[in-house]
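# Pasted the sequence and its predicted model underneath.
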Amino acid sequence: MSTADSTAAPAPAAVAGADSILTGALVHTLDPAAPGPSRVQAVAVKDGTIVAVGDPAQVAADWRGAATTVHDLQGATLTPGLTDGHLHPVMGASSFTGLDLSACRNIADLRSALAGAVRDTTRGEWITGYGLDHNAFEGAAVSNALIDDVLDGIPALLLLYDAHSALAGSAALRAAGIDGPRSFASRSEIVCDPSGTPTGHLLEDGAIGLVRRVMPVADLGERRARVLELLQSMAAVGLTGGHVMDCEGDSLELIAGIEDLPLRLRIAPWAMPGDIDAQVEHLLALRGTGGPRWSVDAVKFFVDGTVEGGTAWLERADCHGQGTDSFWHDPADYTRAVRRLDAGGMQTATHAIGDAGVRHALDTLAGAARTVRHRIEHIETLPYEQIRRFAELDVAASMQPTHTAYTRADHSDQWSLRLGPERAGRAWCCRDLRDTGATLVLGSDWPIAHFDPRQVLATAQLRRLPGTDSEPVLPAQGLTALMALEGMTSHAAHATGQGHIAGRIARGHRADLTAFAVDPLTAPPDELADAPIRLTMVDGAVTHRS
């Protein structure tokens, strides 16, 4: 899709010229109102807004002034700025620290990684790790009995890749005062053996938070620097925005303290089981809070957990007899909270992975006034009759194509084994959602998967990670190149009610732009995944240039 927007007579502001003109590129506007295709176009930007799109000579004649900066993209392809539809930059920068355990394929790998960390750790310090795959336990129960001898008394907290479960060493449990089961407002759990002794396996935020509370925390300035560095890395691979699905503690203070944010951030604080009425009032009061390039516009809910952790809410139990409960002890409390926020004009985004969880979230929205467009996140397994409801109810589906890397086409992975072949055969049904007319937002869920949007775009088409020879997972669910690009541009904007100002290259829209060295609509996905990004622009300001 390559279209040009006719450039009308220059506005009075054109006398002073545009701030910048981008030329020498193939432009995919993704603007359905634009007439006929054009291989070469120019885009003029003033005060953070696109003011003209069209023939390079005409745009230059109308908008080039003495102070205009001209960016010659030298044959690159320009698209609307890429938005990651689901990520956790503050939480990830704070919690996903220490050892990267994503390469551990078995228990021996894990023990070896921890042994190396022990050699480098001073007594009194903690060992932290992240990205540990459930498959690395080779079917064994997740237990600190597998690692305590290697840790040699050093406290350790290791996050599994889903971030909904963790493995804590015995010393870490002692430091947190955890010596048996506890009750939580949410469906969290301290997993214990038959004698009531904790195994170190912690499920969901309530249980993991008990250990986090006693761990050392970097000061605000250090964490702010980490987040800024992370966002700059995201801009370097073409991201111009992100839908941030967490906002805990001093997160807003941290974000507000970053000048010239490299990404536009749309923040959704959590609403958790507990005193939900007080939370709803607080969250409604936060609506519209923001600063340059950031705002609080939505609320994040969890209706379940994860398949591998046994906490996804399923219509029938998994192979371990687990997964038949909601994250909320009384799911009606979730429904009531969502509908109150909807009545207040606040968007909700619900984490729902299991089929029963997605159904309940859709049922909740079906009974709401739907004053704004709502979202459901993840949607890992779902029968077709529920898929059709997204378009019928105008509920946006938010999915992460690179999560398919945690499954295998032959169903030998822990996710598939827990669900069984029928439900594993309905894994991440992106294409079915698009074909039924649903709005489909794509993202990474960083730090659960890498934030590089080129990987997201490629995997959405391939149904395997680019650059690998893995067998695709349900290849019929692959998206077209255009569908994938829309998922990080026009559909991402539509899902937030901002399609009139974002997600396309058109006059009056935000000057959030991404320039690829290759054409993302025609390049082979494996090539797209590591093709250079020539330029990234947010609000008309260059945030990355190769």
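Happy to help now that I have it.

# Every contact and neighbour count from this point should use C-alpha atoms.
Noted.

# Can you report how many residues neighbour the nearest residue to residue 352 once chain neighbours are set aside?
Leaving out its chain neighbours, the residue that sits closest to residue 352 by C-alpha to C-alpha, 6 or more residues apart in numbering is residue 358, at 5.2 Å. Counted by other C-alpha atoms under 10 Å, the residues lying close to residue 358 total 27.

# residues touching the most centrally placed residue in the chain, list them.
Nearest to the geometric centre of the chain sits residue 86, at 2.2 Å (C-alpha atoms, centre = their mean). Contact partners of residue 86, counting by C-alpha atoms under 8 Å, 6 or more residues apart in numbering, are 242, 243, 244, 245, 398, 400, 442, 443, 444, 445, 446.

# Repeat the analysis, applying 10 Å as the threshold.
Neighbouring residues of residue 86 by C-alpha atoms under 10 Å, 6 or more residues apart in numbering: 242-246, 266, 349, 377-378, 398-400, 441-446, 451, 492.

# quick one: the helices in the stretch 351-500 of the chain?
Along the stretch 351-500 of the chain, the stretches classed as helices by DSSP state H, counting those that start in this stretch are 355-366, 384-393, 414-419, 421-424, 430-435, 453-462, 481-487, 490-495.

# so of the ones you listed, which one's packed in deepest?
Stretch with highest mean neighbour count among the helices of the stretch 351-500 of the chain: helix 453-462 (a mean of 28; mean count of other C-alpha atoms under 10 Å).

# That one packs against which elements?
Packed against helix 453-462 by the contact rule (3 or more C-alpha pairs under 10 Å, 6 or more residues apart in numbering; DSSP states H and E) you find strand 82-87, helix 430-435, strand 440-442, helix 481-487, helix 525-528.

# dropping in the other structure now:
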Amino acid sequence: MTERTPMTAIADMVILNGRVRTMDDSQEVAEAVAVSGNRILAVGSNAEISSLAGPSTRHIDARGGTVMPGFNEAHMHIFGGSVALGELSLFGVKGFDALSQAVTAYAAANPHLPLLVGQSTDYTILSEEERVTRHHLDRIISDRPLLLVAPDRHTGWANTIALHMAGILEGRDVGVGNEIVMGEDGLANGELRETNAMRPVASMSVTGGREGLGVGTGGEPEAVTAAERARDIAILKNGLSYCASLGITSFQNMDGNLYQLEMLEEIDKTDGLPVRVRMPFHMKNFMPLSDLTDKAVAWRARFDSDKLRCNFVKLFMDGVTEGETAAFVDDYAHKPGWKGEPLFSAEHFGQVAVEANRLGLPIAVHAIGDGAVRLVLDGYQASIDANGPRDNRNRIEHIEVVHPDDIARFATTGTVASMQPTHPPGSAGLPLEPYLTFIGRGRWPYAFAWKTLVDAGAKIVFATDWPVSPLPPLHCIRDAMTRRLWDDDMPDHRLSLDQTLAAYTKTSAWVEFMEDRKGMLKPGYYADIVVLTGDIATVASEEIANLKVALTICDGRITHKTQSA
């Protein structure tokens, strides 16, 4: 049995009869875990842990299921995901008739919604050849505003009345990297690329689009009534409970605004957060460099507990491939002459990287195309050159394509690869097209190349980017373990189960600078634990998603349990 302190301590809770995966290299497996307060007291055999129980100790029977550190979702959007739980999901819907039936039924069931919103709309929902336009949507519903949103949340499609009410039917300048696609008739055709284009329509929703501010603009709502704020908090609480039900005990929220931080702070002070939250300051390309000192550093000082922290900077370098807003080194395969436009120049991003790291703020940058990835790596190298070698733990988010010349630079710059096994086309119900055609076959071996990066010495963390992809970690782990090749001569990017679980636990804790107190089941560490209904090490990879979360414990408190737990 591993050491425990003190020797006479009595456990508040013991979990027995488990297949304990500690993620601790010094004691990888065990049978049982003891918890005292909010900390792990001991890990060992059933007999050893049972000896720590007293008359009031709670006994949990894991029944042979996996007991492991709680999942740490390294990239998600809690407010948008929480709102989406109550919106129409078009996940898996194919064809105009099925789309029409789903939207019509949702509209009938929600007669008072000011804006009908359908999430997870495939780019090829109509067919692989035909893109959605306002005219398609008008055929479904023309007298109520309708907005469909792509799974990546970087593209939307609105009907005519929505475009008219938003004041963008005749188009509008929406800034670099954003586009209101215009039709041959001189009017918007309904396709809205990136946040600035979608926001005029999204702001008509029941939440006023407030859930998109932190990720889209880095801004704050102009005015929120007490009733609206109460509604938003209730929505967040529902989302937090959903996270706990999936075995998540920590997440790194990629929305960065004060409104969300203050709501989460209120939840923590009243009910207590059921999940640990890390949030960034969102730096946009129009913000002055002084915002890093005036806001990001101030927020870090204000939100600095192990339940709610704001201690890094998030940026966007590009958009998404399917919307033709990702930035590549070479042209899009289907569109000669177009590489996409980065949202920051190399010089500007370098300035941000140098200053943020100088202030001790790690950086996470959304970069989809290999051109955007290269620009970010260049900025991180500029930070090293200016500030000297530091333990920055800077990250790149998504890395859908990496240029072969840049693979080794992840290790040399200490850049963390933050990737989503649910995102490769063909995974998690996603279609292969138009993605494969847009990037071209020559880029396929370097797309979603997480094993290539790991083999080259990069640290990796996994996540879903919820609500872009379904949130359950077990689904994501299954997708990581069962990823299929796009062709027989493509590299196999699957990692081992241990590597995959580490990317969801101890490495995700490490990237937060919290590896000394969470991410492992180890005496003295936080009691952040998930108990599964079966043994994840012995079930077939295809069956991992069929396991259930029997029990979730965060900070020593049970945040979710099934009736049988």
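That came through fine. Predicted, not measured: the structure shown is a model, and the values here were computed from it.

# what's the TM-score for these two chains?
TM-score of the superposed chains, computed with TM-score structural alignment, normalised by the length of the first structure, equals 0.90; 531 aligned residues with a C-alpha RMSD of 2.7 Å.

# circling back to that earlier point, and the helices and strands packed on helix 453-462 of the first structure: which comes nearest residue 332 of the first structure?
strand 82-87 (25.7 Å; C-alpha to C-alpha).

# which stretch among the helices and strands packed on helix 453-462 of the first structure comes nearest residue 369 of the first structure?
Of these, nearest to residue 369 of the first structure by C-alpha to C-alpha is strand 440-442, at 21.6 Å.

# Identify the residue range in the second structure corresponding to that closest one.
Counting by TM-score structural alignment, strand 440-442 of the first structure pairs with residues 460-462 of the second structure.

# out of the helices of the stretch 351-500 of the first structure, which comes closest to residue 373 of the first structure?
It's helix 490-495; of the helices of the stretch 351-500 of the first structure, that one is closest to residue 373 of the first structure (C-alpha to C-alpha) at 6.7 Å.

# The closest one vs the second structure, average offset?
Once fitted to the second structure, helix 490-495 of the first structure is off its aligned match by 1.4 Å on average (mean C-alpha distance after the TM-score superposition for the first structure).

# Next, the mean deviation of the lengthiest helix in the first structure compared to the second structure.
Counting residues, the longest helix found in the first structure (DSSP state H) is helix 220-236. Its matched residues in the second structure lie on average 2.1 Å from helix 220-236 of the first structure after superposition (mean C-alpha distance after the TM-score superposition for the first structure).

# Show me what that helix is packed up against.
Using 3+ C-alpha pairs under 10 Å, 6+ apart, helix 220-236 of the first structure is in contact with helix 89-95, strand 239-244, helix 251-256, strand 533-538, strand 541-545.

# Pick the most buried one from these.
Note that of those, strand 239-244 is the most buried (mean count of other C-alpha under 10 Å), with a mean of 28.

# Provide the aligned range in the second structure for that strand.
Going by TM-score structural alignment: strand 239-244 of the first structure matches residues 248-253.

# Please compute how far that stretch lies from its chain's middle.
In terms of C-alpha atoms, centre = their mean, to the nearest Å, the centre of stretch 248-253 of the second structure is found 9 Å from the chain centre.

# ok, now stretch 328-337 of the first structure?
Using C-alpha atoms, centre = their mean, the offset of stretch 328-337 of the first structure from its chain centre is 24 Å.

# Same question for stretch 471-481 of the second structure.
Using C-alpha atoms, centre = their mean, the offset of stretch 471-481 of the second structure from its chain centre is 13 Å.

# Relative to residue 28 of the second structure, how far out is the aligned partner of residue 536 of the first structure in the second structure?
Using TM-score structural alignment to pair residues, one finds that residue 536 of the first structure aligns to residue 552 in the second structure. Separation of residue 552 of the second structure from residue 28 of the second structure (C-alpha to C-alpha, to the nearest Å): 20 Å.

# Indicate which one of the helices and strands packed on helix 220-236 of the first structure is closest to residue 103 of the first structure.
helix 89-95 (18.3 Å).

# before we move on, back to that, I'd like the helices and strands packed on helix 220-236 of the first structure as JSON lines, with distance to residue 521 of the first structure appended.
Formatted as JSON lines, those follow (distance: least, C-alpha to C-alpha, whole Å):
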{"stretch": "helix 89-95", "distance to residue 521 of the first structure": "28"}
{"stretch": "strand 239-244", "distance to residue 521 of the first structure": "17"}
{"stretch": "helix 251-256", "distance to residue 521 of the first structure": "34"}
{"stretch": "strand 533-538", "distance to residue 521 of the first structure": "15"}
{"stretch": "strand 541-545", "distance to residue 521 of the first structure": "21"}
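
# For residue 309 of the first structure, find the nearest of the ones you listed.
Closest among these, using C-alpha to C-alpha: helix 89-95, at 18.8 Å.

# neighbouring contacts of the closest one?
88, 96, 128-130, 159, 163, 212, 217-218, 222-231, 242-248, 250-252, 254-255, 265, 445-448, 451.

# give me that answer again for 6 Å
Contacting residues not belonging to helix 89-95 of the first structure are listed as residue 447 [C-alpha atoms under 6 Å, 6 or more residues apart in numbering].

# average gap between that helix and the second structure?
Helix 89-95 of the first structure sits 2.4 Å off on average (mean C-alpha distance after the TM-score superposition for the first structure).

# What's the first helix or strand after that helix?
strand 99-100 (DSSP states H and E).
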